[in-house]
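A.B. asks: how would this look folded up:
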Amino acid sequence: MARYLDVHPTNPQPRSIAQVVAMLRDDALVAYPTDSSYALGARIGSPTGADRIRSIRRLDDKHHFTLVCSDFAQLGQLVQLDNSAFRAIKAATPGAYTFILPATREVPKRLAHPKKKTVGVRIPDHPVVQAILRELGEPLLSSTLILPGAEAPMTEGWLVKEELDHLVDAVVDAGDCGTEPTTVVDWSEGAPEVVRVGAGDPSRFE
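C.D. replies: Here you go, the predicted model:
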């Protein structure tokens, strides 16, 4: 049964954030709100997190996981950026974008795309996620919470709890969150290609 944590959306209670982070450090899988719908998150080093996310979403090994970062400095350690990508991504973050880029050696091989050696990265603009990331001190391994067969991601904490009660370890509810998934920009070939239009304005990368 998933633990349900009711967290203030703009001024999250430190005690609640500490509880979430303690669970993540203990190999928990957490459903949490972002600026672009709910997501599933685990520690990068979790031995079970990636497989549990794949199981819930019925994903194959070619799915791009997203590493959710607290700031641009953290993001820059995980992916290779040329000057144009550096400037454009820095200007667009934090925000509702996911960028697909070549992974650095900091990223475990099992989390990168098996052939392309790429990974998704993003910096969300949401106080609760930022508080979790600061307390955790490392990026979150993450994926948008879109259930198999659904066209839209989940956006309400109580519904996440109802649907995934025995599949996740905790649900963080901070009230209303974004209702669209991120806009995904593939920059792995040296130029931006918008591969999914979502909450972030795609025009700056077209």
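A.B. asks: going forward, measure contacts and count neighbours with C-alpha atoms only.
C.D. replies: Will do.
A.B. asks: ok, residues contacting the biggest helix by length in the chain?
C.D. replies: In the chain, assigned by DSSP state H, the helix with the most residues is helix 14-25. By Cα atoms under 8 Å, 6 or more residues apart in numbering, the surrounding residues in contact with helix 14-25 are Leu5, Val7, Val30, Ala42, Arg43, Val128, Ala131, Ile132, Glu135, Leu136, Ala170.
A.B. asks: one more, so I can put them side by side:
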Amino acid sequence: MAAPILEVDIEHPQPRHVARAVEVLSRGGVIAYPTDTYYGLGCDLFSKKAIERLYQLKGRDKKKPMSFLCPDLSDVAKYAHVSNFAYRTMKGLTPGAFTFILEATRVVPEMMMSKQKQVGIRVPDAPLARALAAGLGHPLITTSAHDEEGEPLIDAKGIKEKLGHGLELILDGGVTLMEPSTVVSLIGDSLEVLRQGKGRLDA
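C.D. replies: The predicted model follows:
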């Protein structure tokens, strides 16, 4: 059965919709949800089964770890080593359309780290996505929703059509803009833009 669609307000998410999505996530479900960039596919960072299902749904190589998002900058230090430099940099850029590459702590599941023991972490400018992670009490895996040709899926209807068979719930926040996050490495206390996306570093 294809996943049900729930219409949500992305700026002021309805608590009952957030609670329903959190309930799905906490029992190992996979959902689609809007972020400040693409629609994301997500599950609980600590649900190995859900992560494996997500890799299968995406047709993604398991050697390529997915990023995850935290509800707040203060949560990041649990999952990554945050130096003063990294903290100051992130403080100026969060919440925002950035993925930060940092060294992982031992708390992070092995399959979510690169060979170099690094992770990609987001604190998105997306109240709904942050509310989901806050409600879950764990970071939320975030990987963009694509069709089999690799084209981003920009609305709930398209996601249901292409990926609904592998999802428990789709949160509909309208049509999203098609731009990925900007990937910034903060390894070794230097800032390097690995992919320019929606997030701007002009400031």
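A.B. asks: TM-score for the pair, please.
C.D. replies: TM-score for the superposed chains, counting by TM-score structural alignment, normalised by the length of structure 2: 0.92, backed by 202 aligned residues with a Cα RMSD of 1.7 Å.
A.B. asks: count of neighbours near the closest residue in space to Gly197 of structure 2 that isn't next to it in sequence?
C.D. replies: Once its chain neighbours are removed from consideration, Gly197 of structure 2 has its nearest residue in Thr182; the separation is 4.1 Å (Cα to Cα, 6 or more residues apart in numbering). Applying other Cα atoms under 10 Å, we find 20 other residues in the vicinity of Thr182 of structure 2.
A.B. asks: can you tell me how far the aligned partner of Val197 of structure 1 in structure 2 is from Val123 of structure 2?
C.D. replies: Aligned counterpart of Val197 of structure 1 in structure 2: Gln196 (TM-score structural alignment). According to Cα to Cα, to the nearest Å, Gln196 of structure 2 stands 17 Å off from Val123 of structure 2.
A.B. asks: looking at the two, which is more packed in?
C.D. replies: Neighbours around Gln196 of structure 2 and Val123, counted as other Cα under 10 Å, are more numerous at Val123. The numbers are 27 against 15.
A.B. asks: enumerate every residue touching the equivalent of that one over in structure 1.
C.D. replies: The equivalent of Val123 of structure 2 in structure 1 is Ile123 (alignment by TM-score structural alignment). Ile123 of structure 1 is in contact with Val68, Cys69, Ser70, Asp71, Phe72, Leu75, Thr93, Pro94, Gly95, Ala96, Tyr97, counting by Cα under 8 Å, 6+ apart.
A.B. asks: show me which of those is closest to Lys161 of structure 1.
C.D. replies: For Lys161 of structure 1, the nearest member of those is Val68. The distance, counting by Cα to Cα, is 21.9 Å.
A.B. asks: the spatially closest residue to Ser83 of structure 2 that is not a sequence neighbour: how many residues sit nearby?
C.D. replies: For Ser83 of structure 2, ignoring the flanking residues on the chain, the nearest one in space by Cα to Cα, 6+ apart is Asp189 at 7.4 Å. The number of residues packed near Asp189 of structure 2 is 14, by other Cα under 10 Å.
A.B. asks: wouldn't Asp189 of structure 2 be in contact with Thr89 here?
C.D. replies: No - if you go by Cα atoms under 8 Å, Asp189 of structure 2 and Thr89 don't touch, sitting 9.8 Å apart.
A.B. asks: element containing the spatially most central residue of structure 2?
C.D. replies: Per Cα atoms, centre = their mean, the C-alpha nearest to the average position across structure 2 is that of Thr142, at 2.3 Å. Assigned by DSSP states H and E, Thr142 of structure 2 falls within strand 140-144.
A.B. asks: can you check Arg60 of structure 2 too?
C.D. replies: Remark: Arg60 of structure 2 resides in no helix or strand, with elements defined by DSSP H and E.
A.B. asks: who's the closest spatial neighbour of the aligned partner of it in structure 1, skipping the chain neighbours?
C.D. replies: In structure 1, the position corresponding to Arg60 of structure 2 is occupied by Leu59, as judged by TM-score structural alignment. Of all residues not flanking Leu59 of structure 1 in the chain, Ile53 sits nearest, at 8.0 Å (Cα to Cα, 6+ apart).
A.B. asks: dump the residue contacts of the residue nearest to Gly197 of structure 2.
C.D. replies: Taking Cα under 8 Å, 6+ apart as the contact definition, Thr182 of structure 2 lies against Ala97, Phe98, Thr99, Val193, Leu194, Arg195, Gln196, Gly197, Lys198, Gly199, Arg200.
A.B. asks: if we can go back for a sec, closest to Met154 of structure 1 among the contacts of helix 14-25 of structure 1?
C.D. replies: Out of those, the member with the shortest distance to Met154 of structure 1 (by Cα to Cα) is Val30, at 13.7 Å.
A.B. asks: from Gly49 of structure 1, how far off is the closest one?
C.D. replies: As defined by Cα to Cα, Val30 of structure 1 lies at a distance of 9 Å from Gly49 of structure 1.
A.B. asks: what is in contact with these two at once?
C.D. replies: Common neighbours of Val30 of structure 1 and Gly49, counting by Cα under 8 Å, 6+ apart, are Gly41, Ala42.
A.B. asks: where do the helices sit along structure 2?
C.D. replies: Taking DSSP H as the criterion, structure 2 carries its helices at 15-26, 48-58, 73-79, 84-93, 127-136, 156-163.
A.B. asks: mind listing what's buried along the first one?
C.D. replies: Along helix 15-26 of structure 2, the positions that meet the burial threshold by neighbour count (16 or more other Cα atoms under 10 Å) are His17, Val18, Ala21, Val22, Val24, Leu25, Ser26.
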